[in-house]
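In: here's a sequence, model it:
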Amino acid sequence: MTTNLETRWQTLDHEWQTVSRALEHALNTHHDLSLSEYRVLAALEAKHDHHHRMQVLADLAGLSQSATTRLVARLEAQDCGLLARYMCPTDRRGVYTEITPTGLAKLTRARQTVQDTLAGLWTGRDTPTPA
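Out: Predicted coordinates for the structure are as follows:
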């Protein structure tokens, strides 16, 4: 028998999947970005100095360390140039990732698509709120 809490969770999970799929599609179609890539760019842009240690970035993006490393490598590639990595000057084991001006410009364009997509999904609808 399904409980009230489980029903709420299923509703929230369904909404999350619907929103994630819509954002993934819009970002891929209009900006050649995945939702995870967008999250990484947004997390870097949100920090006042626009950089994070790789482990912190992985946590913020909800990705594993290895997935974050691969994602950052893609966005750092010469033909993309949205991110740059560098070694921590005080801890040689630490690697930082920083959003570039090109990355900031792409994020700004993609953010409008995210806003438009969310508005389209939620116009006239209440979003589910957890108890």
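In: from here on, contacts and neighbour counts on C-alpha atoms
Out: Will do.
In: am I right that P128 is in a strand?
Out: No. If the criterion is DSSP: H, G, I helix; E, B strand; the rest coil, then P128 is coil and not within a strand.
In: I'd say it and W9 touch.
Out: No. Using Cα atoms under 8 Å, P128 is not in contact with W9, being 9.8 Å away.
In: who's in contact with whichever strand or helix holds T113?
Out: Here T113 sits within helix 101-122, counting by DSSP states H and E. The contact list for helix 101-122 (Cα atoms under 8 Å, 6 or more residues apart in numbering) reads 19, 22-23, 26-27, 30-31, 38, 41-42, 45, 81-83.
In: in the chain, which spans are strands?
Out: Secondary structure of the chain, counting by DSSP state E: strands at 51-53, 83-87, 95-99.
In: compare with the first, here's sequence two:
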Amino acid sequence: MSNNSNLCTWLSMKNFENDIQTKLEKVLIKYDLSPVEFSFLHYLYDQYDSKASLLEIKDSLKLSSAAVSRMAVRLENKDCKPIIRYHNDDNKKEVCLKITDSGISHFKEAFQVVDSVLAESFGNQDFQALRDMILTTNIQQES
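Out: Just a heads-up that it's a prediction; the model follows:
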């Protein structure tokens, strides 16, 4: 079966992603963040003015509106108050979020740990083997 290599590659990618997700969950506990909440803060931090509408965040993180709204409430209620909610001056119906100074500081601390976990994960032999498997699968499909 020629698609067997595709299936093996996909399963390996899924397992690798699950392993990273588990590692990130463990290290982010110290920062009272989930990996998705970390991604949420990263998106806001990465914006030019450190703010975005709920719709922009929803589209960027590929989440439902309800999930983004719930996550915003959870982040607003955290001790370090990493975000604030406000209404757009031009469109009062549009809800926007801004990362606070304490949120930026909190994100930067967590980022150092996340970056270290990712560097370790991407530098290990399992990732190198997965990368080779992906490349081999792509080459086989082109032939």
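In: ok so, going back, select only the buried ones of the contacts of helix 101-122 of structure 1 in PyMOL?
Out: A single PyMOL command selects the buried members of the contacts of helix 101-122 of structure 1 (16 or more other Cα atoms under 10 Å):
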select buried, resi 19+22+23+26+27+38+41+42+45+81+82+83
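In: format the contacts of helix 101-122 of structure 1 as TSV; extra columns: distance to A110 of structure 1.
Out: Converted to TSV, the contacts of helix 101-122 of structure 1 look like this (distance: Cα to Cα, whole Å):
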residue	distance to A110 of structure 1
V19	15
A22	13
L23	10
A26	9
L27	7
H30	8
H31	6
Y38	8
L41	10
A42	10
E45	13
G81	16
L82	13
L83	15
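In: which pair in the contacts of helix 101-122 of structure 1 spans the largest distance?
Out: Using Cα to Cα, the pair of these lying farthest apart is V19 and G81, separated by 27.8 Å.
In: what about G62 of structure 1, how many neighbours?
Out: 14 (other Cα atoms under 10 Å).
In: next, the mean deviation of the top helix by length along structure 2 compared to structure 1.
Out: When structure 2 is scanned for its longest helix (criterion: DSSP state H), the result is helix 4-28. Helix 4-28 of structure 2, aligned to structure 1 and superposed, deviates on average by 1.0 Å (mean Cα distance after the TM-score superposition for structure 1).
In: would you mark the buried spots in that helix?
Out: For helix 4-28 of structure 2, burial by neighbour count (16+ other Cα under 10 Å) applies to S5, N6, T9, S12, M13, F16, I20, K23, L24, E25, V27, L28.
In: before I go, just wanted to say thanks for your time.
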